[in-house]
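Enquirer: need coordinates for the below:
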Amino acid sequence: MFRKIFFLLVFIIGFSQTFYSQLMRNKVYHPFTGTLVFTMEGGATYGLTDYKDFSLDFLGKGMIEYFLPTYSKSSFGFRVYGGAGYLKGKDKSAVPYEYRTDLKLAGGGIVYTLSLGEAVFPYIFAGATYTWFSPKGDDGKTLNKFVYKKNELDYNAEFGMRILLTDNLTMNFSSGIQLSPNDYLDDKLYGTSKDAFLVGAAGFSFAFFGEQDSDEDGIVDSKDMCPNTPSKIKVDQFGCPMDEDKDGVPDYIDKCPDTPEKVKVDKKGCPLDSDNDGIADYIDICPNTPKGVMVDEFGCPLDADNDGIPDYLDKCANTPLGVQVDKFGCPLDSDGDSVPDYLDKCPNTLKREQVDESGCPIKKVEIIKEVPVIKEVVLSAGASFGVGSSVLLPGAYGDLDNIAKTMLEEKTSKWLVEGHTDNTGSANKNKALSLKRANSVVSYLVSKGINRNRFTVRGMGFDYPVADNRTEEGRTKNRRVVILRVN
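Expert: Here you go, the predicted model:
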């Protein structure tokens, strides 16, 4: 039984060393790494024998231990020791009523030490002891009721605590048990139980040949490739500050700790941004953006109207989508008549010829007078559309149905549909709204079976008011859609 307990302790020590070392992925400095330790300690013994009354005696030991090199919080070592002392027991019902056994010990084993911070080191020990013993009675005479050997191989287990006083000196406290395979320590055989005794001790240990860790980073000086690491900085196995993103800047000064691999960084560990636009060079598609220019997520200057000309160069910032522009971001005007091509109904106007808003030459009055009488219908925007909307309201359907009937009857008639607004809001916004409203009217008439080619559509904005925009009444009149017959 005692032997099984001993080997179980050995297994626990070995398993603890392996398991804990695997958990400690980062190497740390352990004061006992690679050291030879000399220990002197003394304490009390308490017998677990056939004598039942409480009684203490004394035991002293000297030990030499060697701890293997380690870079984790655990340390594994070997111990040899020798000692001498006494084991005492009393029992008023026994004869003799008191015994005292002389003990001489020599043994060895393995010891496992764990670091709890920088000064406290608990440990466990398991080993075997060769014991010479001599039981004596209360009169001091040697007891020998039975024939047995007065030497035996015992098994030991011990738990203790070392407290670091200096780099080399510790104060120790321990408690342990020595298990005998026999029942001879008290010279009394009783049943099948075996003798044992407990030991509580205190002492001092001095370590020789240990390595130092000058910068206290957990890596001994002989292995430390960065010997002047600042205090409390986390380091790698070589004693150098950790650099998780491998950008060459230690984590403790890295302001951008998750930089992608192989990306160039500045002295603060952040990706380079050569043009200072707030977008790192490694994702900046436009690396030479002028200073102060607002950019998008790819580092390119903003282009709000998507015409290919950055806003900071664009002289016509609200160009409609898809319209071709010049180098200044303004719509092309091929014939130079000041009407952009996308609005120009007469794209090949002669140079310097006066044109209307559609880009067509202005006809003489005489010719205009010869134009057939134009029929006109004016739809009030207030009754036909919602505020700021280009969606037709049911209130406009009646007038439009009447016009559609006329258009179906006169299949060759041509029509001009103009949208007008008041002067509330920007010119560009009103131009766009008036054009959308005119197109909504045309779409309705087309849905009634009229060919779209019979219509010319214009968005006039607030350029052609019919009433005073300074009054609500005037603004109401100006918000309209005009349908004109032009042949």
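Enquirer: could you use CA atoms for every contact and neighbour count after this?
Expert: Fine.
Enquirer: grab the nearest non-local neighbour of residue 98.
Expert: The shortest distance from residue 98 to any non-neighbouring residue, by CA to CA, 6 or more residues apart in numbering, is to residue 90 (4.3 Å).
Enquirer: how close does the one you found get to residue 65?
Expert: Distance check for residue 90 against residue 65: by CA to CA, to the nearest Å, it reads 36 Å.
Enquirer: what about residue 365, neighbour count?
Expert: Using other CA atoms under 10 Å, residue 365 has 8 neighbouring residues.
Enquirer: what about residue 473, which helix or strand?
Expert: helix 472-478 (DSSP states H and E).
Enquirer: and residue 173, how many neighbours?
Expert: 19.
Enquirer: gap between it and residue 456?
Expert: 104 Å.
Enquirer: please apply the same query to residue 408.
Expert: Counting by CA to CA, the gap from residue 408 to residue 456 is 17 Å.
Enquirer: looking at those two, which is more packed in?
Expert: residue 456 (18 against 14).
Enquirer: one more sequence to fold, the one below, so I can look at both together:
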Amino acid sequence: MKHLRKVLFVVALCAGISMNAQDENNPWSIDIGANAVDFYPTNQSGMGGWFDEFVNADDHYNIIPSISRLRVGRYLGSGFSLGLAGSLNKIEKVGDNSVSDLSYIGADLDVRYALNNLWGGKKWFDPYVHFGGGYQFIDDNSAGTANGGIGVNFWFNDFIGINVQTAYKHSFDEDNVMPHFQHAAGLSIRFGGKDTDGDGVYDKDDECPEVFGLEAFNGCPDTDGDGIKDSDDACPEVAGLAALNGCPDADGDGVADKDDQCPNDAGTAANNGCPDADGDGVYDKDDECKDVAGPKENKGCPWPDSDNDGVFDKDDNCPNEAGPASNQGCPEKVITVEAKKQLDEFAKNIYFNTGRSSFQPGVAEKLDLIADIMKEYKDSNFHIEGHTDSSGSDKLNQKLSEERAKAVMDYLLGKGIAADRLTSKGYGESRPISSNNTRRGRAENRRVDIKLAN
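Expert: Okay, here's the model as predicted:
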């Protein structure tokens, strides 16, 4: 019974301190396993010299076939950890001599130093040295000891490994407890590191501890995978270039697409990314005479266009009445290809408030221009189509597309367009014109199309 009290004391003391730490990420762990006590290779009278028959387990080791050792402790920093171990054994061999079964109880305090801290070795192979002291009980006798030895952990992952170590225990009272070696082997479990977002980067090292990220970026995400973490990426959802803070440059002119008024045509930074071939200050996209310089009021051409129909007066059979080039600048009753193209351009700028069928500011002006085209070509009928991206449910998107198409039709009716010239229908998300996997693609899919109905 008195030995049982000693065992309980050691176990309680172990449980009362922090678990044995292996590194700063997981500062808690526990070692549990078996131990062997050997009195022979200690250079004592009647025993062998130092390390004689050090691994002669059959003749000299005292082992009980059960879990007989527990060590717990706390990481101190810079490769050092503090631990307290408790062990049980039964002594039947003292060197080459057999003895009656003697109980063995050890309580040891030690400091470990991880040798990888010196040379930065492999994480899975974790050798260490340890030193400290303890108190050993052999039957009714006891003595303090000074301890020192070596050991190694073989880690399977960040949390579980195998521990093997040996320690020499030098007795301060050899009449009661002889000097001896104690070997140990068992399972080592380390834990205690906090990783809130579960990305494998512990919170103490994670610059984005609540957002799943990458180890390469200290736990921060790189949503578009362009090698620039989101916090430094001006375009975090679109892969781009480091030189442009993570934004793409489709035309390679050195102006990021988000700032490029002509993202698909290489230009200059001075022209906001647009080309101006004739250098007249009118960008090519707006210049109707790209190779001949002209004033802005003439759309970059040196010749006037009095009716602003895109046909210069010198080629316009109706210079004071707008008409398409296909009709030499004179108006047509049935809508022309060019007028339909212009109608489509205006339709692309019909934007709605998010999740609603109400217009955003500036849309009314575009609808007024559409109404003017429809009034000019009175023999043409039109079908208004509403479309959405894939965000939200199919049912909601279908209803929203119908409401948006009808909102456009109602506005045009209010501008005097005859009801028998207009129809509307919503198609939900069923007819995308771009990928719904990107922000730009989704924006292109949220649209209204106006098509000829006759």
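Enquirer: quick TM-score on the pair, please.
Expert: The TM-score (TM-score structural alignment, normalised by the length of structure 2) is 0.40; 257 aligned residues with a CA RMSD of 5.7 Å.
Enquirer: quick check: buried residues in the very next helix or strand once past the helix holding residue 473 of structure 1?
Expert: Going down the chain from helix 472-478 of structure 1, the next helix or strand is strand 480-485, by DSSP H and E. The neighbour-count check on strand 480-485 of structure 1 (16 or more other CA atoms under 10 Å) flags 480, 481, 482, 483, 484, 485 as buried.
Enquirer: with stretch 36-52 of structure 1 instead?
Expert: Applying 16+ other CA under 10 Å to stretch 36-52 of structure 1 flags 36-51 as buried.
Enquirer: which SS state does residue 77 of structure 1 fall under?
Expert: At residue 77 of structure 1, secondary structure determined by DSSP: H, G, I helix; E, B strand; the rest coil is strand.
Enquirer: check contacts around it.
Expert: When contacts are counted by CA atoms under 8 Å, 6 or more residues apart in numbering, residue 77 of structure 1 touches 65, 66, 67, 68, 110, 111, 112.
Enquirer: and the strand or helix carrying the second one, what does it pack onto?
Expert: Right, the one you point to is residue 66 of structure 1. Using DSSP H and E, residue 66 of structure 1 sits in strand 56-67. In terms of contacts (3 or more CA pairs under 8 Å, 6 or more residues apart in numbering; DSSP states H and E), strand 56-67 of structure 1 is packed against strand 36-48, strand 74-90.
Enquirer: and the angle from the first one to strand 74-90?
Expert: For strand 36-48 of structure 1 against strand 74-90, the angle between stretch directions is 30 degrees (axes from the mean of the first three to the mean of the last three CA atoms, to 10 degrees).
Enquirer: contacts for strand 36-48 of structure 1?
Expert: For strand 36-48 of structure 1, contacts defined as CA under 8 Å, 6+ apart pick out 54-67, 86-89, 172, 195-210.
Enquirer: which among the residues you listed count as buried?
Expert: 55-67, 86-89, 172, 195-207, 210.
Enquirer: could you tell me how many residues sit around residue 411 of structure 2?
Expert: Each residue near residue 411 of structure 2 was counted by other CA under 10 Å, and the total is 15.
Enquirer: could you say which helix or strand holds the nearest residue to it once chain neighbours are set aside?
Expert: Sequence neighbours aside, residue 367 is the residue nearest to residue 411 of structure 2 in space, at 7.7 Å (criterion: CA to CA, 6+ apart). If you go by DSSP H and E, residue 367 of structure 2 is part of helix 363-376.
Enquirer: cool, residue 346 of structure 2 as well?
Expert: Residue 346 of structure 2 belongs to helix 337-347, assigned by DSSP H and E.
Enquirer: report all helices and strands that that helix contacts.
Expert: helix 363-376, strand 447-452.
Enquirer: hang on, the earlier thing: and the contacts of residue 77 of structure 1, which is closest to residue 156 of structure 1?
Expert: The closest of the contacts of residue 77 of structure 1 to residue 156 of structure 1 turns out to be residue 110 (CA to CA; 10.5 Å).
Enquirer: which secondary structure elements does the helix or strand containing that closest one sit against?
Expert: In this assignment (DSSP H and E), residue 110 of structure 1 forms part of strand 98-114. Packing partners of strand 98-114 of structure 1 (3+ CA pairs under 8 Å, 6+ apart): helix 2-23, strand 74-90, strand 120-137.
Enquirer: now do the SS call for the closest residue to residue 173 of structure 1 other than its chain neighbours.
Expert: Excluding the flanking residues, the one nearest residue 173 of structure 1 by CA to CA, 6+ apart is residue 202, at 4.5 Å. Of the three states, residue 202 of structure 1 takes strand under three-state DSSP.
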